[in-house]
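**Student:** Mind looking at a prediction? Sequence and model below.
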Amino acid sequence: MRYVIGLDIGTTSTIGIVLDVSNSKVLATATRPVTLRSPRQGWAEEDPEQWWTNLCEIVPEILAASGIDKSAIAAIGTTGMLPATVLLDDGGAVLRPSIQQSDGRTGAEVREIAAEISESAFIERAGNGINQQLVASRIRWVERHEPEVFARIATVFGSYDYINWRLTGERAVEQNWALEAGFVDVTKDELADDLIALAHLRRDMIPDKVKSADIVGKITAEAARQTGLAEGTPVVGGAADHIASAYAAGVLGAGDVLLKFGGAADIMVATDTARPDPRMFLDYHIVPGLFMPNGCMSTGGSALNWFIAQFAKFEAEKAGELGLSPHQYLDQLASGTGPGADGVLFVPYLLGEKTPIHDPEARGTILGLSLNHDIRHLWRALLEGYAYAFRHHIEVFNEMGLTTTRFLASDGGSKSRLWMQICADALQVPIRLLTGHPGSCLGAAWVAAMGSGATDDWAGVANCVSYGEEFLPDPDRKDGYDAGYARFRAAYALQRGAST
């Protein structure tokens, strides 16, 4: 069989595709929104049942649109944000909302762990630093603030691990969830009891680790009834969304960089050598033998959506009257302003920030406002803020000894021509768009094809996408954006100085 399904359990939406492997063609796609909740400052939570409900609606839709019978699907691959933390009791009930990758509530727990162990020793073993990404910090938070929940924990895993379990009844954690969670000894490539114990968990609470293309189980009768899939269809381990997206984009060689403009903003680079650094995350590449150091910001498209909902309701209504999305309409307005947004600077640390500063207490900051400014300047400043944040990541990669020479852009935010030109100018590098790249679900689908034997070509996924427009940097804007970047870095330093 040559058809596979890829499912993306994303931050802002659930997406599904049907892929014809032999023709490298996406036959159908469907999406449903996901509600990201922040009930308290720095929190980011979602309801795992909403992911499942979305999936049960999406699968019948993409099967019908593709014209493919469910029995012709060779395998299912899943992907999702990393490391979402899902807690189940011994009966399989979800104990609380998922704590998302962008959550910033665990500053005290991170400091507690850092006081107990040497960070240099931890990095050498676990491949990542002691930061808010560690699942151990989240479990300790639950233990401290929700002891009745902690007492009932029987299983801990990630978003797409949860979906795999709902599909197959088998409990497993994909390798990159386990690695970024802080539970893998990279020197041995295995789960380590003592690292799991940092979360005050028993070893049996973390399911066994699997690789992306490993078959974890098959669709159960109940899952088939709810989703419309064929009972017995294989399901593979899946992949982290940012890794799946970069892989599908063709990030395979040294110097290849993907800027991923999703609900959170990500940046990835490929390497054949593990290079642990406390400022960045280290993940396995999907291709065996490779690694993918990467950075992930707590927000991205989610912050743009927040801005529209809170400050641009009038513009959103006007956009609808013109047949545009709110983002497109605001881009049109902001394009009438120049680089630097007439002095307005937006530091987008709205949920704290992950890489490269790892500061859950950082906050969003707007500087330079005057009575002559309006929504145009604020929107452009927000887009420029993420360009500066990407530039910060690239500086760190280069300091780590990683080359960054070829830049690709993917996911929903890359449709903004204004944002792409801002990034090209602020980074002073050409940025090439990808076309026909539906996002992380494509990488998940190709992993399913590899795991099921529908193909044996890891590099074949590149045939599913093509290159689009290239945005060239304007050298005349270099000095202005250099100054803006310096101001961006100084704004955070000033904020931290004021809070200490």
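**Tutor:** Sure thing, it's come through.
**Student:** okay, CA-based contacts and neighbour counts for the rest of this
**Tutor:** Will do.
**Student:** now the helices for the stretch 101-250 of the chain?
**Tutor:** Ranges of helices within the stretch 101-250 of the chain are 107-116, 119-126, 135-145, 147-150, 159-168, 175-181, 193-197, 221-227, 241-249, based on DSSP state H, counting those that start in this stretch.
**Student:** list the buried ones in the first one?
**Tutor:** Judged by neighbour count (16 or more other CA atoms under 10 Å), helix 107-116 contains these buried residues: 107, 109-110, 113.
**Student:** then this one, side by side with the first:
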Amino acid sequence: MMRVLRLRIWGMSSIITPAGLSNPPDLSMSNSDLLIGIDLGTSAVKGLIVSADGGILGEANRTVTFERPVPGVYELDAQTYYRNLCTIIQELSACAGNPERIKAVSLCAASGNTVFLGENREPIRKVISWLDTRTEGKEADLWPEIKKDYVHRSAGWPWSGIFPLAHLGWVKKYEPDIWQRTKYFVMNNDYVYYRLCGRLATDYSKATTFYLQEQEKQRWNPFFLSYYGIREENLPDLLPSGTAAGFITARAAEESGLSTGTLVVTGCFDHPAAARSTGIFHEGQLLLSAGTSWVAFAPVRSRERGIENGMLVDPFLSPEGCWGVMFALTAVGEKIKNLLAACRASVSDGTSNGDGLYDWFNRLAVQSMPGAEGCFINPMEISAENIPAILTSGSPQQLARALMEGSAYLMKNRIERLESSLERNLERIVMVGGPTGSPVWPNILTDVLERPICIPETGAHAGALGAALLAGMGAGIYGNLEEGQKRLSKKETCLKPDKTNSGLYRDLYHQFKIRCGLN
């Protein structure tokens, strides 16, 4: 007998049941239930289609292409972005055989990309990426009345003069025609939800990066709305993570290959999604996510301690469970990539050997001993201006090793500060992201941190798997996060520190802190 499941579509007055739909999806528990999780990353969009019990049927990805007409400007075309997303979903849907088997789709995101929509809910200018720095240092010109301490306490994230709160000020002053024509102020992920299910919606987690949300009260901040002259109806609906926002529209079904019976479920910011899929739920656990930015994410019981320590705070499992605190080596992956590209272009000794950039990077790092023969690089200080000088500070092998070690030293420094926000010592560290595939980088991190690090088999797409978990919750397939995580989880490899290397790195870390002026 089919189990009838009651689903609330948040913000709508009715309770929708399978029996009450003209084309009811089969929401019974079964091994044939399929879920799609999408990770809207900064540099790439990744997707997975999985069975409810964790079998991965397929994966797909597309690189994100930015328009950079002048230094500091990072923009996207929203329509192209959505079409590429639909191509990914089509490839995943094809793995299902029958798209009606796909019960739900959810998206996590590296959010903070601002979209300005007109009366017809179509973009009227290019998306401004969170990487965009045109607003940096313009506080006195664009928002003199906004105090950074207030922003942090309200929104949950420290504010450095970028992200949507800043984008709004820039467009209002320098593009008044666009501002006047804008009916809806949203982020890229909100626009994607609209295209999929016909509803402008976001979740409390991704809304944190908008900076307009009062995080604790789970509402749009009246002060910011008044400051910019924006009404709530000009913003997306605020919903909890893992709740149904609507069903795939007929138009989206044609564009994506999904069924109109597929639920569209709210997701979360990308790192909390990865934490969900890897079982990082409780204080004393830490997720290290390495991508465009390197982020450490830890559940905490007290939001206030995270604010006091200047950290990024995510709603995560609150109010019933933990908040999440994060620190980020913002865009450090991009900085490392830029130095590597310059290094490779400068060599003519055959070391590239036809390898891809990161394969070359790994091969070089292996050829240098721990300590990189006295070469130190702080990856956060890499810039276009100082790359030529860095290239002369060592051989390609030493530079590669020093880059890996420098990122590990920075993480160790931040983790030491993070632990001051916790009520208990860290007992478990999980690492996810592209660098987990390196034969040397995770071992360097383990030795520098002097702690075991666990790498899940699915770590390269932990964010997408976390989105799939939330999709399953929104569809009623999983009763709670722990159940879903256990059903979706795979094997993991645990690395243990080498005592000899750890002893060496202890001294080198001290030298690195002195050189870089770290506390």
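**Tutor:** Thanks, I have it. Note that this is a predicted model, so its numbers are computed, not measured.
**Student:** Looking at the buried residues of helix 107-116 of structure 1, spot the one nearest Lys415 of structure 1.
**Tutor:** Nearest to Lys415 of structure 1 out of these is Gly107 (CA to CA; 34.8 Å).
**Student:** how much space between the aligned partner of that closest one in structure 2 and Gly479 of structure 2?
**Tutor:** Here Gly107 of structure 1 is matched to Glu136 in structure 2, going by TM-score structural alignment. Note on Glu136 of structure 2: its distance to Gly479 of structure 2, by CA to CA, to the nearest Å, is 44 Å.
**Student:** Centre-most residue in structure 2?
**Tutor:** Centroid-nearest residue in structure 2, with CA atoms, centre = their mean: Asp270, separated by 2.8 Å.
**Student:** now for that one: what does it line up with in structure 1?
**Tutor:** Mapped onto structure 1 by TM-score structural alignment, Asp270 of structure 2 lines up with Asp241.
**Student:** so what's its match closest to, chain neighbours aside?
**Tutor:** Gly80 (4.7 Å; CA to CA, 6 or more residues apart in numbering).
**Student:** Equivalent analysis for Gly333 of structure 2, please.
**Tutor:** Closest residue to Gly333 of structure 2 apart from its sequence neighbours, by CA to CA, 6+ apart: Thr292 at 4.4 Å.
**Student:** mind checking what the one you found lines up with in structure 1?
**Tutor:** Aligned by TM-score structural alignment, Thr292 of structure 2 pairs with Gly263 of structure 1.
**Student:** what do you get for Phe224 of structure 2?
**Tutor:** By TM-score structural alignment, Phe224 of structure 2 lines up with Leu195 in structure 1.
**Student:** how close does that match sit to Arg275 of structure 1?
**Tutor:** From Leu195 of structure 1 to Arg275 of structure 1 the distance is 20 Å (CA to CA).
**Student:** can you check Asp204 of structure 1 too?
**Tutor:** Distance from Asp204 of structure 1 to Arg275 of structure 1, by CA to CA: 30 Å.
**Student:** Settle it for me: which of those two has more neighbours?
**Tutor:** Shown here are Asp204 of structure 1 and Arg275; by other CA atoms under 10 Å, Arg275 has more neighbours (20 against 12).
**Student:** Next up, the contacts around the more buried one.
**Tutor:** Contacts for Arg275 of structure 1 were tallied using CA atoms under 8 Å, 6 or more residues apart in numbering; they are 127, 282, 293, 400.
**Student:** Which helix or strand contains it?
**Tutor:** Under DSSP states H and E, no helix or strand contains Arg275 of structure 1.
**Student:** what's the burial count for Glu255 of structure 2?
**Tutor:** Applying other CA under 10 Å, I find that Glu255 of structure 2 has 18 neighbouring residues.
**Student:** Show me what it aligns to in structure 1.
**Tutor:** Aligned partner of Glu255 of structure 2 by TM-score structural alignment: Gln226.
**Student:** list the contacts for its match?
**Tutor:** Applying CA under 8 Å, 6+ apart to Gln226 of structure 1 gives the contacts Cys56.
**Student:** swap in the one 4 residues further on?
**Tutor:** Taking CA under 8 Å, 6+ apart, we find Ala230 of structure 1 in contact with 70-71, 219, 224.
**Student:** so how far is Ser111 of structure 2 from Ile128 of structure 2?
**Tutor:** As judged by CA to CA, Ile128 of structure 2 and Ser111 of structure 2 stand 11 Å apart.
**Student:** Those two: which is more packed in?
**Tutor:** Between Ile128 of structure 2 and Ser111, counted using other CA under 10 Å, the more crowded position is Ile128 (29 against 26).
**Student:** I'd say that one and Gly72 touch.
**Tutor:** No - counting by CA atoms under 8 Å, Ile128 of structure 2 does not reach Gly72; the two are 11.0 Å apart.
**Student:** hang on, the earlier thing: setting aside sequence neighbours, what's the nearest residue to the match of Gly107 of structure 1?
**Tutor:** Closest to Glu136 of structure 2 by CA to CA, 6+ apart is Gly161, at 5.3 Å.
**Student:** any idea how far Ser241 of structure 2 is from that neighbour?
**Tutor:** Separation of Gly161 of structure 2 from Ser241 of structure 2 (CA to CA): 27 Å.
**Student:** Ser420 of structure 2 too?
**Tutor:** Distance, Ser420 of structure 2 to Ser241 of structure 2, using CA to CA: 28 Å.
**Student:** out of these two, which sits in the busier spot?
**Tutor:** More crowded of Ser420 of structure 2 and Ser241, by other CA under 10 Å: Ser241, with 27 against 13.
**Student:** My read is that the more buried one contacts Gly267, right?
**Tutor:** Yes - if you go by CA under 8 Å, Ser241 of structure 2 and Gly267 touch, sitting 5.1 Å apart.
**Student:** For the two, list the residues in contact with both.
**Tutor:** Residues touching both Ser241 of structure 2 and Gly267 (CA under 8 Å, 6+ apart) are 203, 470.
**Student:** OK, contacts around Asp103 of structure 1?
**Tutor:** Shown in contact with Asp103 of structure 1 (CA under 8 Å, 6+ apart): 42-45, 132, 298, 351.
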